[in-house]
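>>> Give me a 3D structure for the following:
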Amino acid sequence: MTSAPHAEPLRVVAVVGSVRTPSRTTALVELVLRTLAAQTPAETRLIELHTLGPAFTGAAEREQVGADVEEALRAVESADLVIAATPVFRGSYTGLFKHFFDLVDQYGLAAKPVLLAATGGSDRHALVIEHAMRPLFGFLQAWTAPAGIYLSSGDFDGTTVLNPEVYERIEMAVADVVPIARALAAVRSHTLPV
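All right, here's what the predicted structure looks like:
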């Protein structure tokens, strides 16, 4: 796939709800970001929520967060494309993941493309994308990409993705979301004051 000549880089922000490093979820997101950068010009940023510290976890409201957390929230709100990824914890997303998106402005993701990704211990958690993540981003009025990416522990050796089918799924999901992200970014650039 070739991008338009001199295309503006997409501003892509990935949010990972893992609670520690190393993380299979972070490894998956890094693979998605590399795939995306190979398909289109992109400025990418990875936010690992467990690194934001007490200024994030201790905040009940947005006004209580520190400057670095506020900057991370604004990065997500101003992104052209958000990649939202979480490990499955007790059948759903992690508390850190939910807490972060609770602090995002209620309309900060409206009509913004979001690519959903998750990792879990077995295939029985694969529906977390449909039953937990998609409703959350539906409430935030985001446009969620039709194809989500779910990997189970059997797809990895440590944090290395082994399953060759995963690469095809990632390629397909990225190829689906990039044209939408570009189109919506173009609309925003023509309708919003500079």
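
>>> Going by C-alpha atoms from here, please, whenever you check contacts or count neighbours.
OK.

>>> So which residues of this protein form strands?
Remark: strands assigned in the chain by DSSP state E are 10-16, 42-48, 81-87, 113-120, 143-144, 149-152, 156-157, 160-161.

>>> JSON lines for the ones you listed, including distance to Val178?
Output for the strands of the chain, formatted as JSON lines (distance: least, C-alpha to C-alpha, whole Å):
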{"stretch": "strand 10-16", "distance to Val178": "9"}
{"stretch": "strand 42-48", "distance to Val178": "10"}
{"stretch": "strand 81-87", "distance to Val178": "8"}
{"stretch": "strand 113-120", "distance to Val178": "9"}
{"stretch": "strand 143-144", "distance to Val178": "12"}
{"stretch": "strand 149-152", "distance to Val178": "15"}
{"stretch": "strand 156-157", "distance to Val178": "26"}
{"stretch": "strand 160-161", "distance to Val178": "23"}
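
>>> Alongside the first, I'd like the structure of this one:
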Amino acid sequence: MELIAEEIPCEQRLVEMGQLAPQLAGAVWRAQLPAFVERELAAVEQADVLVVATPVFRGSYTGLFKHFFDFVDQDALIDKPVLLAATGGSERHALMIDHQLRPLFSFFQARTLPLGVYATDKDFADYRLQNEALIQRARLAVERALPLVELSRLPRSANAEEMIAA
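Down below sits the predicted model:
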């Protein structure tokens, strides 16, 4: 998120699944969710761009992560740029981005960016990325995302005109 904010003015918002767990766990319908969770869902649905990151758990995203996205309106993410990221204990799970996250966001018809970012425990120090090659990969992913973010910020009619003119 910080890398995007360095390039374009934006409001950053972090949605932490751990904080939502108690309110999210028992809900089956969106109407059952408390206002706090509803605000987080609305923030995701209204964002210009999403940076979606999850730990790998048993070769996939966590159940809580999936449960949250089960409540996202299926049309809310259409054409929204999504940068995919994951963390895991070893490099063995790096393809999780392509085999688990990408199909989930394809359901939403989101524009998943082609370059995902996968990190292991060794890439962090004090909860911050320290691996320079990985930092450069994240910068490249953001660089490639910026034109889509700018395009998504245009009003729908201008967006269509820009695509026709291109």
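
>>> With mean neighbour count and distance to Ala175 of the first structure as added columns, please give the strands of the first structure in a markdown table.
Shown next, in a markdown table, are these (neighbours: other C-alpha atoms under 10 Å; distance: least, C-alpha to C-alpha, whole Å):
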| stretch | mean neighbour count | distance to Ala175 of the first structure |
| --- | --- | --- |
| strand 10-16 | 24 | 14 |
| strand 42-48 | 18 | 14 |
| strand 81-87 | 27 | 13 |
| strand 113-120 | 26 | 11 |
| strand 143-144 | 21 | 14 |
| strand 149-152 | 22 | 13 |
| strand 156-157 | 13 | 23 |
| strand 160-161 | 16 | 20 |
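
>>> Grab the most central residue of the second structure for me.
In the second structure, the residue lying closest to the centroid (C-alpha atoms, centre = their mean) is Val52, at 2.1 Å.

>>> Counterpart of it over in the first structure?
Alignment note: Val52 of the second structure maps to Ala84 in the first structure; criterion TM-score structural alignment.

>>> Am I right that that match is in contact with Pro113?
No - the pair Ala84 of the first structure / Pro113 is not scored as a contact, 10.4 Å apart, by C-alpha atoms under 8 Å.

>>> The longest helix anywhere in the second structure corresponds to what range in the first structure?
Looking across the second structure with DSSP state H, the single longest helix is helix 132-153. Counting by TM-score structural alignment, helix 132-153 of the second structure falls onto residues 164-185 of the first structure.

>>> Need the residues that contact the matching stretch.
The contact list for stretch 164-185 of the first structure, computed with C-alpha atoms under 8 Å, 6 or more residues apart in numbering, reads 10, 32, 35-36, 39-40, 80-81, 111-113, 115, 145-149, 151, 155.

>>> average gap between it and the second structure?
By mean C-alpha distance after the TM-score superposition for the first structure, the fitted stretch 164-185 of the first structure averages 0.9 Å away from its aligned residues in the second structure.

>>> What count of nearby residues applies to Ala158 of the second structure?
Counted by other C-alpha atoms under 10 Å, the residues lying close to Ala158 of the second structure total 12.

>>> what's the distance between it and Leu64 of the second structure?
Using C-alpha to C-alpha, to the nearest Å, we find Ala158 of the second structure at a distance of 37 Å from Leu64 of the second structure.

>>> Kindly report the same for Arg30 of the second structure.
Distance from Arg30 of the second structure to Leu64 of the second structure, by C-alpha to C-alpha: 15 Å.

>>> got it, and Gln130 of the second structure?
Separation of Gln130 of the second structure from Leu64 of the second structure (C-alpha to C-alpha): 27 Å.

>>> same deal with Glu38 of the second structure?
Distance check for Glu38 of the second structure against Leu64 of the second structure: by C-alpha to C-alpha, it reads 15 Å.

>>> Now the aligned residue in the first structure for Asp73 of the second structure. Nearest residue, chain neighbours left out?
Aligning on TM-score structural alignment places Asp73 of the second structure opposite Asp105 in the first structure. Nearest residue to Asp105 of the first structure in three dimensions, chain neighbours excluded: Glu77, at 7.6 Å (C-alpha to C-alpha, 6 or more residues apart in numbering).

>>> I figured that neighbour hits Ala111, correct?
No - applying C-alpha under 8 Å as the test, Glu77 of the first structure and Ala111 come out as separate, 11.0 Å apart.

>>> Give me the more crowded residue out of these two.
Using other C-alpha under 10 Å as the criterion, Glu77 of the first structure and Ala111 rank with Glu77 on top: 19 against 15.

>>> show me what contacts that one?
Val104, Asp105, Gly108, Leu109.

>>> which part of the first structure lines up with stretch 98-113 of the second structure?
Under TM-score structural alignment, the match for stretch 98-113 of the second structure is residues 130-145.
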